[in-house]
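In: Below is the sequence, then the predicted model.
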Amino acid sequence: MSNPEEMEYPNDEDYFPSVTYDRAFMTLFVDGVHLLVASENAADNDISNSFARGSLACTMMLPEVVANILIETLHLESSTFSDVDKMSAIGKFDFYLRTSFRSRKLDRGMRPVQALQELKRLRDIFVHPKAQTVRWTPDKDSSHTGESDRTPLLDMSKNPTMWYSDDAIKAMRAVHEFFAYYFRDLCHFGKGRVSNILFSQDAVPDKDIHTYHLFYRHFVEALRDWKVDISYFKIGVI
């Protein structure tokens, strides 16, 4: 990925403003990918699983970040904003649709929405940890294999201790599948428009501006190998 701190800009405030606004989408998106790559490359199983849990944590925070960005673009009055800000991420996505487009709403029966709700429940388990049941089965080599309950849709362990790289991939696919469904199928936004919403560092993202962001080839290829759909926003490859 390109490093904005190392890029050269003309001596102009339009290119290098004195104040920018970091909304964390870039950080969490990139960290999630880098940690998953590290998980797959780690020789030690415990280290690999630690990286995978870190990747999952980043990925599961993305829906809240994106929902908050969208609410910002509505320019709500402070009292209304305070009420909306208390909603869940799914509630904010639905509010944005209903407010921005006539007769559009989030269908909670659609698979991408159900998968996001399932991830939200896993995120709650992760950040509000309680004891998890582990069932142990003896193996032929005198060792034992532990299992915990799994989710019905994404087939992920409900016990964060047992998350590994495959679970991180499933979560990443599900989050970006939802974003693709939401921006492309429900909002009918073009790729450049979505890119500006997600990566904007302006005080309030302008959803009518179209931009793109640069990523290193190996970064994009990793996402392609995992079958993670980021085709809903515009990128450049370097």
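Out: Nice, thanks for sending it over.
In: Could you use CA atoms for every contact and neighbour count after this?
Out: Will do.
In: and the next element down the chain from whichever helix or strand Met60 is part of?
Out: Assessed by DSSP states H and E, Met60 sits inside helix 45-72. Heading C-terminal from helix 45-72, the first helix or strand you meet, by DSSP H and E, is helix 78-85.
In: I'd like to know how many residues surround Pro157.
Out: Actually, residue 157 is Ser. It isn't Pro. 18 (other C-alpha atoms under 10 Å).
In: Which of the three states applies to Trp136?
Out: Of the three states, Trp136 takes strand under DSSP: H, G, I helix; E, B strand; the rest coil.
In: And it, how far from Thr151?
Out: 19 Å (C-alpha to C-alpha, to the nearest Å).
In: And the two? Which one has more around it.
Out: Between Trp136 and Thr151, Thr151 has the larger neighbour count (other C-alpha under 10 Å), namely 15 against 12.
In: Excluding covalently adjacent residues, which one is nearest to Gly236?
Out: Once flanking residues are discounted, Gly236 sits nearest to Leu214: 4.5 Å by C-alpha to C-alpha, 6 or more residues apart in numbering.
In: err, Ile71, not the other one
Out: Closest to Ile71 by C-alpha to C-alpha, 6+ apart is Tyr96, at 6.5 Å.
In: doesn't Ile69 make contact with that neighbour?
Out: No: taking contacts as C-alpha atoms under 8 Å, Tyr96 lies outside contact range of Ile69: 10.3 Å.
In: let's bring in a second model and compare:
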Amino acid sequence: MYENNDFVDKKLRLLLDDAVFFLEEASECQPEESDNANIKYRKLLRESAFTRTSVLNSALLLESAANCCIATLDISKALLSDIDKLRVINKFEYYLEHINKDKKIDRGLGITQQVTELVSIRNSIVHPKPYKSEWVKIDDKTKKVDLGETQFLKLPNSFWMCKYHHAESALKASLNFLSYYFCDLCQYREHEVWKIIFGSNDGQDPQKWIGVNEKYGFNVSFLVNVQAVKEGEARFEEHLKTEAMKNNS
């Protein structure tokens, strides 16, 4: 729980910005036909590194959002310490129980399964362990290994080599879930969400999220009502045209 004079650095805006930034960086590392083998390989390495970073930030912003929600509750430090040990999805459920008991997170929903998987991937990155698979002989000179992929997001089990679309899938999953959680379950308007997830030094910048929606098709309804903004802009443009016609008549 915060006091009115507290300065609060909530981190979520930073994580969200980084997830988008590294997604865009990964998308710009696509090899071209004119590239030689060395340049193609270097671009693939950069694409993979940017993708991993974007995926990690997409997962971390889920945890940050859950912690931002919990921090608004008027609870004791002892209880807060216990809640902090919960899984990310359980933190979301705990908060929802306090503000809208009639709603429950659907664990069987695809977007919920995706973010649960994404948090698990985050844990495997933050707490790295050896990943084992078998070599398969192709011929006397060639062997290959199938590292497999995750069930819902189709991300590689080993993050040795990642592609741009993996970062896109991860960020889409995070934003879909947060829109579902804040808008459908908590039934918040975007300005109410801003107060929860953004810190004292964070700007809301709705035009940025509208741009992300237009470029990638991501659901950003917890950040901005894209349709309402576009309808407002259309009405304003129509008003300007009407005024211009009056002045010219």
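Out: Nice, I can see it. Note that the structure is predicted; figures quoted are calculated from it, not measured.
In: what about the closest residue to Ser48 of the second structure other than its chain neighbours, how many neighbours?
Out: Leaving out its chain neighbours, the residue that sits closest to Ser48 of the second structure by C-alpha to C-alpha, 6+ apart is Cys162, at 4.4 Å. Neighbourhood size, Cys162 of the second structure [other C-alpha under 10 Å]: 22.
In: what residues are up against Leu118 of the second structure?
Out: The contact partners of Leu118 of the second structure, taken as C-alpha atoms under 8 Å, 6 or more residues apart in numbering, are 59, 153, 170.
In: List the contacts of the residue positioned nearest the centre of the first structure.
Out: When C-alpha atoms, centre = their mean is applied to the first structure, the residue found nearest the centroid is Leu62 (3.3 Å). Neighbour list for Leu62 of the first structure: 25, 28-29, 175 [criterion: C-alpha under 8 Å, 6+ apart].
In: Do you have the strands of the second structure handy? List them.
Out: For the second structure, the strands defined by DSSP state E occupy 135-137, 143-145.
In: can you list these in a markdown table and add distance to Arg189 of the second structure?
Out: Listed next are the strands of the second structure as a markdown table, based on distance: least, C-alpha to C-alpha, whole Å:
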| stretch | distance to Arg189 of the second structure |
| --- | --- |
| strand 135-137 | 52 |
| strand 143-145 | 48 |
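In: Ok, which of those comes nearest Lys85 of the second structure?
Out: Lys85 of the second structure lies closest, by C-alpha to C-alpha, to one member of those: strand 143-145, at 36.8 Å.
In: Mind giving me the packing neighbours of the closest one?
Out: strand 135-137 (3 or more C-alpha pairs under 8 Å, 6 or more residues apart in numbering; DSSP states H and E).
In: Report all helices and strands that the strand it packs on contacts.
Out: Secondary-structure packing of strand 135-137 of the second structure (3+ C-alpha pairs under 8 Å, 6+ apart): strand 143-145.
In: Leu223 of the second structure maps to what in the first structure?
Out: Under the alignment (TM-score structural alignment), Leu223 of the second structure maps onto Phe233 of the first structure.
In: Ignoring the adjacent residues along the chain, who's closest to that match?
Out: Distances taken as C-alpha to C-alpha, 6+ apart put Lys191 closest to Phe233 of the first structure, at 4.1 Å, once the chain neighbours are dropped.
In: Who are the contact partners of that neighbour?
Out: 210, 231-234.
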